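A.B. asks: how would this look folded up:
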Amino acid sequence: MARWVSVARASDCPDGEGRELVADGQVIALFHVAGEFHALDGSCPHQAGSLGRGKLAGEVVTCPRHGLCVNVKTGDYEISTPAKQPRYAVKIEDDQVFVDLDSLA
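C.D. replies: This next block holds a predicted model:
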């Protein structure tokens, strides 16, 4: 069952930016890219860097701790590995960004 939680106002998240959020104890990296919102597990798997505080260039965020690059739309790492950064389902309603905390995959 879905567990949708409001994490931000869409109007407070400019296109081309990311941010770190905490919802129900879970660290979330939220990104606004080309009019769409994407949410990832906010901790980089290498050294637990904050992806929400990383530099966003197009669809790719760079971990500020050591430079791992992650595609925010797909969760793909920009290195040769089948692993992906876990993602959350996102929806927008009445200027609120909601993340399904049970959808992490």
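A.B. asks: Please count neighbours and contacts with C-alpha atoms only from this point.
C.D. replies: OK.
A.B. asks: Identify the residues contacting residue 70.
C.D. replies: Residue 70 sits next to 60-62, 76-78, 85 when contact means CA atoms under 8 Å, 6 or more residues apart in numbering.
A.B. asks: Can you tell me which of the residues you listed is nearest residue 9?
C.D. replies: residue 61 (21.0 Å; CA to CA).
A.B. asks: what's the helix or strand for the closest one?
C.D. replies: Element membership of residue 61 [criterion: DSSP states H and E] is strand 60-62.
A.B. asks: Against which helices or strands is that strand packed?
C.D. replies: strand 55-57, strand 69-71 (3 or more CA pairs under 8 Å, 6 or more residues apart in numbering; DSSP states H and E).
A.B. asks: can you redo those strands as JSON lines with distance to residue 41?
C.D. replies: Below are these laid out as JSON lines (distance: least, CA to CA, whole Å):
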{"stretch": "strand 55-57", "distance to residue 41": "15"}
{"stretch": "strand 69-71", "distance to residue 41": "11"}
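A.B. asks: quick one more, to check against the first:
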Amino acid sequence: MGFTRACAAADVPGDEALGVVIDGLAVAVARDGDDFYAVHDQCSHANVPLSEGEVADCTIECWLHGSTFDLKTGKPTILPATEPIATFAVELRGDDVYVDTETSLNGIRPA
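C.D. replies: Below you'll find the predicted structure:
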């Protein structure tokens, strides 16, 4: 299927992520300045949505235990999480954000 419209760019706050479902997969869409990112919307440490956490300095935080993940690589940057999360390609088309959930950029496949 390739890229699917996830949301309007204006719907993504600067300090939080927006949780969306694309083809049955929970995705957190986040922005860092003018750059947009998409990651699997589930913490690898606890089964909670990352879209409910804060976004800062190109990381997304899990609200439950405070783990953070790099939005570019999906790698955890603060414990207790030790496993990365899936990252997906994003395209900005006009005023809309499109995400390709078929291919994980970092090779991680969401469960």
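A.B. asks: Mind telling me the TM-score for this superposition?
C.D. replies: Remark: TM-score between the superposed chains equals 0.86 [TM-score structural alignment, normalised by the length of structure 1]; 104 aligned residues with a CA RMSD of 2.0 Å.
A.B. asks: So which of the helices and strands packed on strand 60-62 of structure 1 is nearest residue 28 of structure 1?
C.D. replies: Of all those, strand 69-71 comes closest under CA to CA, at 14.1 Å.
A.B. asks: which residue numbers in structure 2 go with the closest one?
C.D. replies: Alignment note (TM-score structural alignment): strand 69-71 of structure 1 is matched to residues 68-70 of structure 2.
A.B. asks: with structure 1 superposed, average distance for the matching stretch?
C.D. replies: Stretch 68-70 of structure 2, aligned to structure 1 and superposed, deviates on average by 0.9 Å (mean CA distance after the TM-score superposition for structure 1).
A.B. asks: so what's residue 53 of structure 2 up against?
C.D. replies: By CA under 8 Å, 6+ apart, the neighbours of residue 53 of structure 2 are 16-17, 60-63.
A.B. asks: now do residue 33 of structure 2
C.D. replies: Residues in contact with residue 33 of structure 2 (CA under 8 Å, 6+ apart) are residue 14.
A.B. asks: hmm, back to that, quick one: which of the helices and strands packed on strand 60-62 of structure 1 is nearest residue 94 of structure 1?
C.D. replies: Judging these by CA to CA, what sits closest to residue 94 of structure 1 is strand 55-57, at 25.7 Å.
A.B. asks: how far does stretch 65-73 of structure 2 stretch from start to finish?
C.D. replies: 20 Å (CA to CA, to the nearest Å).
A.B. asks: Check which residues of it are buried.
C.D. replies: By neighbour count with 16 or more other CA atoms under 10 Å, stretch 65-73 of structure 2 contains the buried residues 67-73.
A.B. asks: now stretch 11-30 of structure 2
C.D. replies: Quick answer for stretch 11-30 of structure 2 (16+ other CA under 10 Å): 12, 14, 16-20, 26-30.
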